[in-house]
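J.: here's a sequence, model it:
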Amino acid sequence: MGNDASQLKGLEINEKPTECTDFWSHYQANIRDSCRYFGLKSDGSVSVFKGESILGPLWTASTPLEKFCNNILKYRHPFIVRYISAWQQRSTFHLATEYIQPLAHVISSQTPLQKCIGLNNILQALVFLHEQGKVSHNNISTSAIYVSGDGQWKLGGLQYLCNFSEQTPAYLKQSRIHRYDKAVDPNEDTNEPTTKVDQYAFAVLVEDIFKGCKDDEVPYLKEFKKFCRERLQSPDCKQRPSLSEVMQHDFFNHEFISVYKFLSFLPLKCNEEKTDFFSNILQCLKCYDEETVAKQFGGLLLSRLTLLDQTARKDVIPYILKPRNDRTQNGEHCGFFTLGVFKEHLKPRIIQLFSVRDGQIRMLLLAHFSKYVHVFSHDELSQHILPELLLGIKDTDDALVSATLVCLSELVPILGADTVVGGKRSRLFTDGRPNSNAKVLSLVKNGKANLIETHVQAKSLQDFQCSESIYTQNIATSVFEQALPLNERPSPVGSESMDIEIIPVKPTYQAAVESEDDWDDWDNSNHKLRIEDPGNSHIDGTLLEAITLPQTSDKKLSQEFIETESHAEGSLEHSILLQKAALEAKKNIIDISELDIKNKIDQSKKGSDEFDFFADMTPVIEKQKVAPVREESEVGDYSSKLNFVPNNEMDENEGWGDTWND
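T.: Next up is the predicted model:
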């Protein structure tokens, strides 16, 4: 923007101009951190006109762009280009307006019905200038018409505007050099003053707009063209009707335009008229092209006044906010617009509505949120919709907060809980469903073998794992119960327990090592070694037990224990050998007394000087430091040591064992 500061903060102007004329260059721009009010795309889009100083008889007081700026600032109308800001930067004058683009760039994509509504807008703006402003435009042509972001035609080119009293042949002759030659009234050359220049130019505009269109594409188009040639372009200026009379023609009053006018002037209608209108509007609009209806009525059907009307909220809005799906179920009502049309024309308006701080409008959007949430992209939901919803949960209205939380739950499957909820999350709940199949154990830590638990089909209740042990009443269990009584539940620090735990298992050799990180209670703290028969065992009624070996036991003993068990199949001696091996393992366990530090020292310090580990733990009583005492004359009557006066009769060996002054 140069060294001079712009009046619009955060304004970014495109380098390539959209339009260049004799007076200015038209650029598209956007405002960062704006309120998303100026453009349909909610990105702060605006238009900027740059004009240089131009010499001429009409521009002695101000440049053409400055005059255009002053006129749109003075004459405000919904169908006149809206003024935003203006500033001077060096020798260049800047004018910022709402986002608009020249009509010539989009006229080829306009349908005949859109052109009809566009002409109706321009005609209403001209009637306002003639009757309320008492001024003449003097420059009606396609170059003076712009299209806003929502598809509305806006009147511009007000640099030649003047009062009717100033509209002299001399004034018109001075401005003729830059005006549209085809729209120049032949009567301007006469010395008689005329105030019907705009009527002639409007007839030429109608001819240019509908050039190449068939007369049956718009109701009463053929009759209106004839009316323009015979009445508006009449050689006799006095025979030309006023522009307000032109608005009474049937061309501007057929059904499609009547719906448009009713929605445009909704505040002027009574409740009875609104009720009757909104009850039948959808049936009426079904007769017209869907995309044309979406372009022209999308903004009006989702306007503030429509959303607040009770009849519209019941009979219109539920169908407008729901994209049409051909696969309806259970007698659902289908939406009015197809998914493609909804995304292109309705979705940008819904994004704008979420920034409106009106509780009734927000509640209406939240009530139908599940119907249209799927049409938004991931970025649109995270950047536009989600921030507005998070703002809604801070409101004091409990009903609005409740509806907002429901809509946030709709976003969790789409955006994820991390985006919607935010913050640090952790797994607080586990799956408590019982497991029907055997688990595949993971690799054991510290380099131990990777043991896999074999899958066994469940045939009885004993095959399932449960919280309590189930024992079969047979010979093997009775022997174990006599020799090895079960211990009580180990303490939390019992991961080093030396007790032997008897657990019933299937007659299959199996080794299972459980990780210390996955234990659910104290019973699972020990590493369990299950011994199962790898083949089809022939032992019936004999229950093999898995012995839990302590972590401090010798690995060699464990291996011998496994080999001993592998050769003892099918007899009771196998159980007795298993019992002896368990007792032998228990005998070899290091006694707790051997862990005493003193015993360790005695064994390690045989034949050498003993080292006292507790030497540094002997309490040291420091002697009291005595500060130098002044002479009695200086001290006066004060005594040291908290006025303590020793008793001369007391024995010096009593008390602490040393004198106070040592």
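J.: rest of the way, CA atoms for contacts and neighbours
T.: OK.
J.: what sits up against stretch 260-277?
T.: 117, 296, 297, 300, 301, 305, 311, 312 (CA atoms under 8 Å, 6 or more residues apart in numbering).
J.: before we compare anything, build this one as well:
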Amino acid sequence: MEYLKSLGSAAVSTIVQKSGLNLPFSLGAKNNAFEGKTIWSLYDATKRDDGSPVSVFEFDAASNPHKKKHLPLANNALKKLRTIRHPDVLKFVDAVTTDTTVYIMTERVRPLSSVIDGWSSKAAKDRETWLLWGLHRISVALSFVNDQAASTHGNIHIDSIFLSPSGEWRLGGFEVLSNPKDESAVLYTLGTLLPDPNTYASPEVKSSGWSILKNNNPSAADSYGFGLIIHFVFNPSQLAPPTSHPPHPPPQPSSRGAIPGGIFPLFKKLLTPDPRSRMTVKTFLDVGMSEVAGEGSGFFSHNRLVNICQDLDNFALSGDSEKSNMIRMLKESADSLPPEFATHRVLPALVSALERGGASASAASIVPLLLQLGTNVSIDEEYVTAVIGPVVSLFASPDRGVRMALLDNLDEFKDKMDKKMVVDKIWPHLQTGFTDTVVILREATIRAISQLSDKLSDRILNNDLLRHLARLQSDQEASIRTNACILVGRLGPTLGYSTKRKVLVPAFTKALKDPFVHARVAGLMGFMATIDCFELDELASKVIPSMSFTLLDSEKLVRDQAFKAIALFVKKLEEHAAAMVCYKSVLPSRTDDCDTNSRGSQKQQGNRVRCLHRSVLQGRMHPARRIW
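T.: The predicted model follows:
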């Protein structure tokens, strides 16, 4: 659409502006590979109200008068897409029409024809699994159109099939979809207006025209087209089979190509020239889903992706054993799942099950699985949206199984979260674990803090967190008291200056008086780990006196650690005290040069010496510096 290019991708067409209409989307790039294959132009676009990605099918007869004869087909496609709602049919979002243009906004999709070649390089087994999964979705959609809607699609070919963001096949191309009872049905009168109609038309149409379909089963023409699609997806580089040309001979084994041997007999029945004996798509689907042994049966029911989709739809309502089987199957096949399917289909389904509380018993297995499937997401922005966002939202879950699984696997995703996300979305829910009645959850919460401490704000570190840890040092569980003391020791260097002086000595001293031997050892090790956090005068006046009584502790483990700690602090003080002596030896020679007869001069010298000793003791002056 050339007139849009001058206005930019977010612009609306001049015709729509003159009509006083506003398009509910902003157009993006055109899919040039799709151009000319149907009556539509296909654009990537975004919704104006929320910025979500969509696709826009544009029919524009204003800039190309020769297309005006196709306007009834465009209007019919819009009408049918509005009314036929099915999970395997292209999802309709919105539409805008004028006298000469039709815009249909759908979910974001890609044409199947632009993707099929990329699968030729995949492993043969994975490619066959993917293709059969897609054919299953189209056969379900066609069965719905033919049986429930009692209509004929009439336009079944590769360019009528699209892929959703999750990689699932969607049926579109409703330009001539008609019900024989519909007085305004366009299939029987305007079918010849379809682009290249003879390529995909069934034998009866080629011999007697489109009106003959009104007297046949609604599925007859669609079944033939479905057979041609099977040939194309498995053999994209080959021409259409000879049966598509008069006199329509039955397919020969030599024309099978990559079509699986199990479905080749059914493929031949779909291409039977006589519409009365031709296999219907519904029968093809039933045979594929059958568990009973028979010719080509079970190729859908034994397909891994088909089973995963069915299990995901019922996951929240399944029993624990069924969920366990499902999770095991996903783990075994995680590395071979199509990346878009894992990201946009499997991950949201598992997260939804956890959020609804329908999978608490399996939470410990689901959360690691979410993170495993997330490795398929290569773009950081998509990873945050598809994995981190849902996982972080699970911290709000009241289910202890979910919360415990998140804490146990925190190491797998902590580096993907920024500081704002941790402070705003995780900490408010994480801190509730400090007061949980379940011991193991309190312990896991303490362990999690050590992994997230570098992403917590100063206010949380120096206020909220320390209050929780102070309370946990009086916990009834000895292991929690011990771990709380260890965490204080690890956090010590990151605390503010005034917080260190107020908190560290009381926290470690309390641990030294704990009846649990390992808590007392943790207190001593906490003092040792934070030795650089104390002023030199504090080491002599507060730290050593606070821990000296443990030299005679009843437990040898504590006594040994106490002597090590005392030795460490004494050594540091000895080194400092030795540096102080040199200044006293210098004092007499310097005072001789002063006016010793003056009382004021002597007093001044004394003050200077005391000031020097205090400065060195407090670590504020290098011992080698001379001030005289």
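J.: need the TM-score between these chains.
T.: Put the two chains on top of each other and the TM-score (TM-score structural alignment, normalised by the length of structure 2) is 0.57; 447 aligned residues with a CA RMSD of 5.4 Å.
J.: buried among the contacts of stretch 260-277 of structure 1? Make that a PyMOL selection.
T.: In PyMOL syntax, the buried subset of the contacts of stretch 260-277 of structure 1 is picked out as below (16 or more other CA atoms under 10 Å):
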select buried, resi 117+296+297+300+301+311+312
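J.: quick one: which of the contacts of stretch 260-277 of structure 1 is nearest residue 146 of structure 1?
T.: When the contacts of stretch 260-277 of structure 1 are compared for distance to residue 146 of structure 1 (CA to CA), residue 117 wins out at 13.6 Å.
J.: map that closest one onto structure 2.
T.: In structure 2, residue 117 of structure 1 lines up with residue 133, judged by TM-score structural alignment.
J.: which ones are touching its match?
T.: So residue 133 of structure 2 contacts 300, 303, 305, 306 (CA under 8 Å, 6+ apart).
J.: distance of it relative to residue 15 of structure 2?
T.: 42 Å (CA to CA, to the nearest Å).
J.: got it, and residue 97 of structure 2?
T.: In terms of CA to CA, residue 97 of structure 2 sits 11 Å off from residue 15 of structure 2.
J.: swap in residue 414 of structure 2?
T.: 51 Å.
J.: please apply the same query to residue 180 of structure 2.
T.: 35 Å.
J.: go on, residue 617 of structure 2?
T.: 84 Å.
J.: ok, these two, which is more surrounded?
T.: Applying other CA atoms under 10 Å to residue 617 of structure 2 and residue 15 shows that residue 617 carries more neighbours, namely 21 against 17.
J.: residues contacting the more buried one?
T.: Each residue near residue 617 of structure 2 by CA under 8 Å, 6+ apart is listed here: 536, 537, 576, 577, 580.
J.: now the residue nearest to residue 351 of structure 2 when sequence neighbours are not counted: which helix or strand?
T.: Once flanking residues are discounted, residue 351 of structure 2 sits nearest to residue 390: 6.5 Å by CA to CA, 6 or more residues apart in numbering. Using DSSP states H and E, residue 390 of structure 2 sits in helix 389-393.
J.: how far off centre is that helix?
T.: 8 Å (CA atoms, centre = their mean, to the nearest Å).
J.: and that helix, what other elements does it pack with?
T.: Contact here means 3 or more CA pairs under 8 Å, 6 or more residues apart in numbering; DSSP states H and E; on that basis helix 389-393 of structure 2 packs against helix 347-355.
J.: what lies in contact with the helix it packs on?
T.: 312-313, 315-316, 359-360, 363, 366, 370, 373, 386-387, 390-391, 394, 397, 402.
J.: distance from the chain centre to the longest helix along structure 1, please.
T.: Longest helix of structure 1, by residue count under DSSP state H: helix 398-415. Helix 398-415 of structure 1 sits 11 Å away from the centroid of its parent chain (CA atoms, centre = their mean).
J.: what comes up buried for it?
T.: 400, 401, 403, 404, 405, 407, 408, 410, 411, 414, 415.
J.: so what secondary structure elements neighbour that helix?
T.: Using 3+ CA pairs under 8 Å, 6+ apart as the test, helix 398-415 of structure 1 ends up in contact with helix 359-367, helix 369-372, helix 386-392, helix 417-420.
J.: go again with 10 Å.
T.: Applying 3 or more CA pairs under 10 Å, 6 or more residues apart in numbering; DSSP states H and E, we find helix 398-415 of structure 1 packed against helix 359-367, helix 369-372, helix 378-380, helix 386-392, helix 417-420.
J.: in the stretch 201-350 of structure 1, what residue spans correspond to helices?
T.: In the stretch 201-350 of structure 1, the segments counted as helices under DSSP state H, counting those that start in this stretch are 221-227, 243-246, 255-264, 271-285, 290-301, 304-307, 310-315, 317-320, 339-341, 347-353.
J.: which residues touch the residue lying closest to residue 190 of structure 1 once chain neighbours are set aside?
T.: Using CA to CA, 6+ apart and skipping the chain neighbours, the partner closest in space to residue 190 of structure 1 is residue 169 (7.4 Å). Applying CA atoms under 10 Å, 6 or more residues apart in numbering, we find residue 169 of structure 1 in contact with 187, 188, 189, 190, 191, 192, 193, 194.
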